[in-house]
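Undergrad: Requesting a structural model of the entry that follows:
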Amino acid sequence: MTLENVLAQIDADLSPATERLMELLRIQSISTDPAYKPECDKAADWLVADLLTIGIRAEKRPTPGHPMVVGHVGEDLSDVPHVLFYGHYDVQPVDPLDLWDNPPFEPKLEETANGTVIRGRGASDDKGQLMTFVEACRAWKEVHGTLPCRITFFFEGEEESGSPSLIPFMQENAAELKADLALICDTSMVSRGVPSISSQLRGMLKDEFTLVGPRIDLHSGHYGGPGLNPLREISRIVASFYDEETGKIAVDGFYEGVHEVPVDQLRQWEGCGFEEKEYLDNAGYTQAHGEKDYSILEQQWARPTLEVNGIWGGYNGAGSKTVIPSEAHCKITCRLVGDMDPDALRHKIRKHVEARLKPDTKVVWDNDLEGSGASVMNITRPEFESARGALSDEWQREAVFCGMGGSIPIAGFFKSVLGMDAMLVGYANDDDAIHSPNEKYDLKSFHKGIRSWARILDALTK
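TA: This is a model prediction of the structure:
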């Protein structure tokens, strides 16, 4: 029996595979909200049960937070590759709920201008992507009665909430988890229909601060004028992060560790199939708004950012309440590239804020520190070229090595904790609205993603 038999089985099983994904999407596994802890447990149980149906020795493993799912199949033989597949079953919160066209945890198939999509929270990030690999294994097992190599399945339930349990779990179970290569399906294609292997990821730094002014909310008539308003002050400080003329970040020392992209790599990116207009149209933009003199791909893949993710304070209810608020709050994240050090950068940003405080204002910093550096994949390994050939065959278009604007810390952790290289292959599109209302995953991405993993497994074991 050949690979073609497996691909035919995948095609025949697409409808049941889609329904299995729908079942998983109905589970409200929002990891950041403690109210949904039972739902995260339910999602882990569902995955364990599903893996057991295809002969994977799987179990739910407890952590101080949400559980991990770990499964194994195949024998430890020197002439058989051992791969680890990673995905996450937790999802982002659904707010603002009123912007969803349908309930986020009642997934449905929907016809669009680009074909049929699976609509629902987690459809693309990451349940749909995770299940592409599981379904490829299911089809392979159905045809051959066994899988082509030794595989470890490793599913996390805290990726969307900072992965606090991940590193301790990996350290405690290093011998069990270590494999020849880690496979990750949590990325997107550089453009619709262009199969992509991510060769570099930006790192991430998170921080949050509160500006405290008067001891209580004040009447804006009694104190309007002489009173210092924390909301106005936090707006002034946030504005000072940016140089409006160049688009650069104006924090002193922010670009330490940032490197320019080599010319030959820029030329490769220019030919990778990325469509700037489509990228901008997906967000409703007419132009790019980042650093001047850098292309959109450079801004997205190879330049750092400082983004304000939330700013709030005072009265937010219906009507008006004439107060000068006592506090104002701000959440920020930075995407890191090159050799940027998240701890050193945190110090620079805090110094920038503290140097701009006025009298009668103090800053209180959040102590829940999160940060990870950028990652570069070892694409010189022969497995990468094998996977690129398999993807090219499936999509009938040459697969490309691309950068990625997002951050997937697990890729770096596989290297630093387990000494493993990681390969990132994903089938999402830029218009999937991950982390946003009306998230979707193209049915074509789900179907061809399953077929792609079958081809990759075949290529890796030859």
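Undergrad: CA atoms for contacts and neighbours, from now on please.
TA: Will do.
Undergrad: Would you mind pulling the contact partners of stretch 238-247?
TA: With CA atoms under 8 Å, 6 or more residues apart in numbering as the test, stretch 238-247 has contacts from Lys248, Ile249, Ala250, Val251, His289, Gly290, Glu291, Lys292, Leu306, Val308.
Undergrad: same check, this time on stretch 152-167
TA: 31-32, 40, 44, 63-73, 82-92, 177, 179, 370, 413, 417.
Undergrad: now with 7 Å?
TA: Residues outside stretch 152-167 that contact it (CA atoms under 7 Å, 6 or more residues apart in numbering) are 31-32, 40, 63-73, 83-92.
Undergrad: What about those, which are in strands?
TA: Mapping those onto strands (DSSP state E) picks out Met68, Val69, Val70, Gly71, His72, Val73, Val83, Leu84, Phe85, Tyr86, Gly87, His88.
Undergrad: out of the residues you listed, what pair is the most spread apart?
TA: Taking CA to CA as the measure, those span a maximum distance of 19.2 Å, between Val73 and His88.
Undergrad: Between those two, point out the one with more neighbours.
TA: His88 (24 against 19; other CA atoms under 10 Å).
Undergrad: would you list the ones in strands among the contacts of stretch 152-167 in JSON lines and tack on distance to Arg451?
TA: Formatted as JSON lines, the entries for those read as follows, by distance: CA to CA, whole Å:
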{"residue": "Met68", "distance to Arg451": "26"}
{"residue": "Val69", "distance to Arg451": "24"}
{"residue": "Val70", "distance to Arg451": "23"}
{"residue": "Gly71", "distance to Arg451": "22"}
{"residue": "His72", "distance to Arg451": "21"}
{"residue": "Val73", "distance to Arg451": "20"}
{"residue": "Val83", "distance to Arg451": "18"}
{"residue": "Leu84", "distance to Arg451": "18"}
{"residue": "Phe85", "distance to Arg451": "16"}
{"residue": "Tyr86", "distance to Arg451": "18"}
{"residue": "Gly87", "distance to Arg451": "18"}
{"residue": "His88", "distance to Arg451": "20"}
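Undergrad: which other residues reach the helix or strand hosting Met22?
TA: Met22 belongs to helix 14-25 when elements are defined using DSSP states H and E. Identification of contacts with helix 14-25 by CA under 7 Å, 6+ apart yields Ala43, Phe105, Pro107, Gly120, Arg121, Gly122, Ala123, Gly128, Met131, Glu135, His447.
Undergrad: and with 6 Å instead?
TA: The set of residues that contact helix 14-25 without belonging to it, under CA atoms under 6 Å, 6 or more residues apart in numbering, is empty.
Undergrad: Another sequence for comparison is provided below:
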Amino acid sequence: MTAPAPSALDAVLNHIDADSENAVGRLFELLRIPSISTQPAHAADCRAAAEWFRKDLASLGFSSSTREVKWAAPGHPMVVAHGEGEGTHVLFYGHYDVQPTDPENLWRAPAFEPQLVTDASGRKVIVARGASDDKGQVMTFLEACRAWKEVHGSLPVRVSVLLEGEEECGGSNLLPFLKENAAELKADVVLVCDTAMADRRTPGITTSLRGMMADEVLIECASHDLHSGVYGNAAANPIAVLCNVLATLRDSDGRVTLPGFYDGVKVPDDATRAQWRELFPDDSALLEEAGLSIAAGEKGFTAVEQTWCRPSCEINGISGGYEGEGFKTVLPAKAMAKVSFRLVPGQNPDLIREAFRAHVRALLPADATVTFTPHGGSPGFEVSNGSAYLSPALNALGDEWGVPAVTMGCGGSIPVAGEVREALGLDALMVGFAQADDRIHSPNEQYGLDSFHKGTRSWARILAALADVK
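TA: Below you'll find the predicted structure:
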């Protein structure tokens, strides 16, 4: 199918503008469903959210259904839908589940009673759990499809949709589901809307993601907690042992010290680094939202480079001994830390895990033992350089936002990108319209009304642009 005429696209964009109030109303209806996937008490709500999407997709002319999953708990259903069409076949992925809402007392209004408010800058934002991650983002795509269907009766490309309900609680069922249904879900390219823009005015496509390897480390010394006055100095202290081990994971330049850690790690080309420096001219441009200003990690790389394209090692939690109010002079028998490594393309999570555990064991004194508990491992992801779909999508975004769209990295992990490549052999274009201050996973999560509206218009343009890709 050839790309629609400009007038056909203009009619769709005009319809999106005229229907914007109704689109917000549909999103509010969805946001009222408390689909918290990790809490068993909300299993019925997750199913209700899946059914809401099934019905909405059916109303757009898609052949839609909910599918049960059978590989791992909690087992929230998938939503699968297929539309008619010719030419380029896109598979859109999103998730309908959301994070828990605690602490409840920090929400300015109940988390599942969406509010349209004006922030301190005068920007209108939608406040609710799931507004940005990921219900609002999913609806930008579905509203674009709705506009094409209502104006022209058809979509410019063939569209399939896959929505899961376990992204926020591990997503263990997604990969086996993809593999079992690979023939049905096979497409030309996958589109994902679960990422952010570079800044308020610059759209982008995330072309690389960091993977992750995480371990829980438990160090034990004495057989039981000891009186520090009686045994202090003489008995090995597992907290001290643990702190000594953790302190050696980075050197004075912020580089991770594990042997072979940087094997296969590539530095972005000069043009990409220059583009990122223009977006983030100093480290505070990225860090100020967190109340910081100076990059603390690997020397020689800016804050955005450290998060978008460099691997990291972080201590996510540490505990041991007496942690209650007041003071207790105890010499603990055990200490624990949770350590994670964000990995970039070229790194092997299994090899990193082996190197980390060997590093810890090599530093233990004679009276200390260590137990490791793994918490997942996934490699980094990057879009193939030769993807025929990347440039048209970038151009479409630039047309909508009035500035050239950029390619971006992402410091977090979005497992679906790697999983669709493994199961379906497809690239995933990650196009998102979230902002750094959306407070995802936190109280008062928000999604800008401008992000929602222009995101919808952006998808309308991308669908038109992809129609002509051979």
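Undergrad: Can I get the buried part of the contacts of stretch 152-167 of the first structure as one ChimeraX selection?
TA: Below is the selection syntax for ChimeraX that covers the buried ones among the contacts of stretch 152-167 of the first structure, with 16 or more other CA atoms under 10 Å defining burial:
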select :31,32,40,65,66,67,68,69,70,71,72,73,83,84,85,86,87,88,89,90,91,92
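Undergrad: can you pull the contacts of the aligned partner of Leu426 of the second structure in the first structure?
TA: Alignment of Leu426 of the second structure against the first structure is given by TM-score structural alignment, with Met420 as its counterpart. Going by CA under 6 Å, 6+ apart, Met420 of the first structure touches Leu181, Phe414.
Undergrad: Can you classify Met420 of the first structure by secondary structure?
TA: coil (DSSP: H, G, I helix; E, B strand; the rest coil).
Undergrad: distance of it from Met204 of the first structure?
TA: Per CA to CA, to the nearest Å, Met420 of the first structure is found 21 Å from Met204 of the first structure.
Undergrad: repeat for Ala459 of the first structure
TA: 33 Å.
Undergrad: Looking at those two now, which is surrounded by more residues?
TA: Ranked by neighbour count (other CA under 10 Å), Ala459 of the first structure and Met204 place Met204 first, with 25 against 18.
Undergrad: In a strand, the more buried one, correct?
TA: Yes: with the criterion set as three-state DSSP, the secondary structure at Met204 of the first structure is a strand.
Undergrad: if I look at the equivalent of it over in the second structure, how far off is Met430 of the second structure?
TA: When the structures are aligned by TM-score structural alignment, the residue of the second structure matched to Met204 of the first structure is Met212. Shown here: Met212 of the second structure relative to Met430 of the second structure, a distance of 18 Å by CA to CA.
Undergrad: what's the answer for Ser378 of the second structure, then?
TA: Ser378 of the second structure sits 18 Å away from Met430 of the second structure, going by CA to CA.
Undergrad: Same check on His95 of the second structure?
TA: His95 of the second structure sits 14 Å away from Met430 of the second structure, going by CA to CA.
Undergrad: go on, Glu298 of the second structure?
TA: Here the distance between Glu298 of the second structure and Met430 of the second structure works out to 27 Å (CA to CA).
Undergrad: Of those two, which one has the most company?
TA: The residue with more neighbours, out of Glu298 of the second structure and Met430 and counting by other CA under 10 Å, is Met430; that gives 24 against 20.
Undergrad: Distance of the residue nearest to the more buried one when sequence neighbours are not counted relative to Asp199 of the second structure?
TA: Nearest residue to Met430 of the second structure, sequence neighbours excluded (CA to CA, 6 or more residues apart in numbering): Val192, at 4.6 Å. Counting by CA to CA, the gap from Val192 of the second structure to Asp199 of the second structure is 19 Å.
Undergrad: In terms of neighbours, single out the busier of those two.
TA: With neighbours defined as other CA under 10 Å, Val192 of the second structure and Asp199 compare such that Val192 has more, 24 against 16.
Undergrad: residue in the first structure matching the more buried one?
TA: If you follow Val192 of the second structure across to the first structure using TM-score structural alignment, you land on Ile184.
Undergrad: ditto for Gly136 of the second structure
TA: Residue correspondence to the first structure (TM-score structural alignment): Gly136 of the second structure is matched to Gly128.
Undergrad: Can you tell me the element its match falls in?
TA: With DSSP H and E as the criterion, Gly128 of the first structure is inside helix 127-144.
Undergrad: can you check Trp269 of the first structure too?
TA: Counting by DSSP H and E, the secondary-structure element that holds Trp269 of the first structure is helix 263-270.
Undergrad: list the contacts for the residue nearest to Met430 of the second structure?
TA: Phe92, Tyr93, Met430.
Undergrad: which one of these sits closest to Ala274 of the second structure?
TA: Met430 (21.6 Å).
Undergrad: in the superposition, what's the average offset of whichever strand or helix holds the closest one relative to the first structure?
TA: Met430 of the second structure belongs to strand 428-431 when assigned by DSSP H and E. Strand 428-431 of the second structure differs from its equivalent in the first structure by a mean of 1.2 Å after superposition (mean CA distance after the TM-score superposition for the first structure).
Undergrad: Packing partners of that strand?
TA: Other elements packing on strand 428-431 of the second structure under the criterion 3 or more CA pairs under 6 Å, 6 or more residues apart in numbering; DSSP states H and E are strand 189-192, strand 204-209.
Undergrad: re the thing from before, and the helix holding Gly128 of the first structure, what does it pack onto?
TA: For helix 127-144 of the first structure, the contact count by 3+ CA pairs under 6 Å, 6+ apart identifies helix 3-12, helix 443-460 as packing neighbours.
Undergrad: In a markdown table, list those helices along with distance to Phe169 of the first structure.
TA: Formatted as a markdown table, the entries for those read as follows, by distance: least, CA to CA, whole Å:
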| stretch | distance to Phe169 of the first structure |
| --- | --- |
| helix 3-12 | 34 |
| helix 443-460 | 27 |
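Undergrad: Return the most buried member of those helices.
TA: helix 443-460 (a mean of 23; mean count of other CA atoms under 10 Å).
Undergrad: Specify, as a residue range, where that one falls in the second structure.
TA: Matched against the second structure by TM-score structural alignment, helix 443-460 of the first structure falls on residues 449-466.
Undergrad: Measure the mean distance from the matching stretch to the first structure post-superposition.
TA: For stretch 449-466 of the second structure, the mean distance from the matching residues in the first structure following superposition reads 0.8 Å, by mean CA distance after the TM-score superposition for the first structure.
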